[in-house]
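Peer 1: sequence and computational prediction follow.
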Amino acid sequence: GVKRGVPGAKLPELKQRRVKAAAAQPAEPEPAGPVRSDVATDHPVPTPPFWGTRVVKGIPLQEYASWLDEDALFKGQWGLKAPRTGDGPSYRELVEAEGRPRLRGWLERLHTENLLEAAVVYGYFPCHAEGEDLVVLGEDGAERCRFTFPRQRRGRRLCLADFFRPKESGQTDVVGLQVVTVGSRIGQATAELFAANAYRDYLELHGLSVQLAEALAEYWHARVR
């Protein structure tokens, strides 16, 4: 039942928590007018190998497998962690005993069952910066689209748009863009594992597909650079 309070009864005073006061940080004054960081604007504009987009299909796994972030896979995707108590194997021991053997098994399966369809669409486009916007231009010089990026509120107040020639310079810069995929077959295999209640295999294959896409993006970015 509900307990009714006694009329006139007072609750004990709450104990005041003693919180150590943080040292006050002087607020940086907000600059008046438009802001731009100190990023240089006189670097030579690179000449792209072509303008527009190209499609590359059938990228072999061995070309981008070395770009796989194992820690992101084992810790973030597979949840491979040492016990907090300190008893039992360390994280590195788990990697050697469980992580890498299962990873090798999955990579072999992906290869033998032909589950990967790695492909990239990439290209180079004329552009210029307008404040915090990167404006991508068409062949006729008209605006095609724009990306608005945040600016740091402190420090150097960097913004990605600062790394491209500003519109007022009268010069056109170039931006490289890419989209990557590891294909749909691996997604279908993941869905089949889920439907079969093979949850560990499902989670591992799904996590691996995510990190292989990241590895492909890193690998192609390095090629573009």
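Peer 2: Sure, I can see it.
Peer 1: contacts and neighbour counts: CA atoms only from here.
Peer 2: Fine.
Peer 1: can you map out the helices along this structure?
Peer 2: Ranges of helices in the chain, per DSSP state H, are 61-64, 70-71, 91-94, 100-112, 185-195, 199-224.
Peer 1: tell me which of the ones you listed sits nearest to residue 172.
Peer 2: With CA to CA as the measure, helix 199-224 is the member of the helices of the chain nearest residue 172 (19.2 Å).
Peer 1: name the helices or strands packed onto that closest one?
Peer 2: Helix 199-224 sits against helix 61-64, strand 173-181, helix 185-195, with contacts defined as 3 or more CA pairs under 8 Å, 6 or more residues apart in numbering; DSSP states H and E.
Peer 1: before we move on, back to that, out of the helices of the chain, which gets nearest to residue 47?
Peer 2: With CA to CA as the measure, helix 199-224 is the member of these nearest residue 47 (12.0 Å).
Peer 1: got the buried residues for the closest one?
Peer 2: Buried positions in helix 199-224, judged by neighbour count with 16 or more other CA atoms under 10 Å: 202-209, 211-220.
Peer 1: out of the helices of the chain, flag the one nearest residue 39.
Peer 2: Across these, residue 39 has its closest neighbour in helix 199-224 (21.9 Å, CA to CA).
Peer 1: put this next to the first one:
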Amino acid sequence: ELNTKAVEDPTANMTAEEALHWQIVHRKKEGVEALIDDCLTRQDAVGVLNNVLLPAMKEVGDKFGAGELILPFVLQSAEVMKKAVAYLEQFMDKVEGASKGTVVLATVYGDVHDIGKNLVKTILSNNGYTVHDLGKQVPANVIIEKAVEYRADAIGLSALLVSTSKQMPIVVNELARRGLEVPVLVGGAAINRKFGRRILFLEDSGEPYAPGVFYCKDAFEGLSVMDKLIDPQAREALLAQIVEEAYAELGKPKPVTRKRERGQSSIPPAPHIPKPPFWGARTISYMPLEIVLKYLHKPELFRLSWGAGNTHGEDWKRLQAEYEARLDRMTREALRNKTLQPQAVYGFFPANRDGDDLIIWDIEPFQRGDEQPELREVVRFAFPRQDFGEHLCLSDYFAPMDSGQVDTVALQIVTVGRAASQETERLQNAGDYSEAYFLHGLSVQAAEATANYVNQQVVNKQLGLPPAQGKRYSWGYPACPDLAQHQLVLQLLPQAATELGLELTASFQWIPEQTTAAIVVHHPDAKYYSVGVDRLEQILEA
């Protein structure tokens, strides 16, 4: 019986310190208090933190960096760590300086995305740092004032979009102007290491910002940078390294780009222009969640939003089965708690192409059924054109102004509501990091599922399009990258604001975050493409 128990419990022959370390790495919360009590008979609370808990989280970080752990497992380890630290705190004398340092975190002004920032907060706070999270859409002056108030050892800034990342150098330059010496860590999908090197140099003097600007590709690199910044010797070496790299980056000649001929695509006219059942906008205030989620793209949910990434073989089969069960459970919870509420506004509008622009005409003469409707421009979308390959532009898929025909364009805005964001925030604040992560991922993908459902089952069917037609292009993606055009979509579909309560930030992102807008193109030849640099030319010019 003893042998059986030893096989069943991997920690049976371990010391309390080894067992506590093992439970953090293997995401087991049960019994950590008793293990800590045992550890405290041999060392004080700070010793347990520094010698047992922090090394365990370091191993978790190392395994994540090596691709041995997926992100949800890291968050579950962080939950065990949080529970252990919360219990240990009662034995700590606050004057011992148990905190390694103080960090102020914020998602920059105009940006509503905070999942990345939340991950950084989780990792730093569970590795001995005091973290003050200012939230999202935080103005530069507030970030700086709070850094002074909390006597921060560093500021961490996150941004998802290129447009909002411009707030980062504003913070750096304002810190310098005020004579403050706070290192700045930057990260997020919008930026890279080159960006971090460039914004090190101040606008006024052209000199490097002395305390340093550090690009961190993920939360664990942020932890590594912080650990070096609080060590005077390591800090000096790190600063010297980033300044050297930044000057090297500054000295690089700009890549020579060949001037390309501006071409036109050869898209033929659509063989048939569909007539919509109505002109203008309609609201869908309710859609059955269980039906909408049938349009969920599970590989994207599991691998991208739920962090399965490159898991393969038997590991993938096990994880896939676990995720299928989780999706079923979370769907039932969302139905019961109403945390995911699919809604939409969509509409049909008369339109014509004018070069690279798509003109939307006033719907009133068309609603009246005028025999020769007066064409009054109300909105103009300017779309970029490829300067290589087929020279495609979204406007090419619509009838030109001189064709004698008025075309039809569909627009849609979908959301799963604010409740998902509120519940994600509640879980995060309660220390349920992995559940917050899973819910955020599901809500984002549920918004995509809603967009697919409205596109395929509402818009395309009402236009009478066959299954292969009616492609959906969302703003922020290659064919229509300008998020500022969300304002124009909202102008045409005002019910999104007045009836569904949707808003736009200063950088034209949707609130709530789990919202997406799109233009639907009926042309049978429509396809997805990029307007970026031709990959072949990138290689030739490298």
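Peer 2: On my side now, so go ahead. None of the values given here were measured: they were computed from a predicted structure.
Peer 1: got the helices and strands packed on helix 199-224 of structure 1 as CSV, with mean neighbour count columns?
Peer 2: Listed next are those as CSV, based on neighbours: other CA atoms under 10 Å:
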stretch, mean neighbour count
helix 61-64, 14
strand 173-181, 17
helix 185-195, 16
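Peer 1: these: which one's closest to residue 141 of structure 1?
Peer 2: Nearest of those (CA to CA): strand 173-181, 11.6 Å.
Peer 1: re earlier: nearest to residue 134 of structure 1, of the helices of structure 1?
Peer 2: Once those are compared by CA to CA, helix 199-224 is nearest, at 19.0 Å.
Peer 1: next, the angle from that closest one to helix 100-112.
Peer 2: Interaxial angle of helix 199-224 of structure 1 relative to helix 100-112 (axes from the mean of the first three to the mean of the last three CA atoms, to 10 degrees): 70 degrees.
Peer 1: helix 199-224 of structure 1: how far from the chain's middle?
Peer 2: Averaging C-alpha positions (CA atoms, centre = their mean, to the nearest Å) puts helix 199-224 of structure 1 11 Å from its chain's average.
Peer 1: next: stretch 413-428 of structure 2.
Peer 2: Remark: stretch 413-428 of structure 2 is offset 14 Å from the chain centroid, using CA atoms, centre = their mean.
Peer 1: structure 1: matching residues for that stretch?
Peer 2: Residues 179-194 of structure 1 are where stretch 413-428 of structure 2 lands when matched by TM-score structural alignment.
Peer 1: which residues touch that stretch?
Peer 2: Contacts to stretch 179-194 of structure 1, defined as CA atoms under 8 Å, 6 or more residues apart in numbering, come from residues 115-122, 199, 201-202, 205-206, 209, 212-213, 216-217.
Peer 1: and the longest strand for structure 1?
Peer 2: Using DSSP state E to define each element, structure 1 has its longest strand at strand 119-130.
Peer 1: with structure 2 overlaid, how far apart is that strand on average?
Peer 2: By mean CA distance after the TM-score superposition for structure 1, the fitted strand 119-130 of structure 1 averages 0.5 Å away from its aligned residues in structure 2.
Peer 1: what angle do that strand and helix 199-224 make?
Peer 2: 60 degrees.
Peer 1: which residue numbers in structure 2 go with strand 119-130 of structure 1?
Peer 2: Going by TM-score structural alignment: strand 119-130 of structure 1 matches residues 343-354.
Peer 1: what about that stretch, distance to the chain center?
Peer 2: Worked out by CA atoms, centre = their mean, stretch 343-354 of structure 2 lies 28 Å from the chain centre.
Peer 1: ok, residue 338 of structure 2 - how many residues close by?
Peer 2: 16 (other CA atoms under 10 Å).
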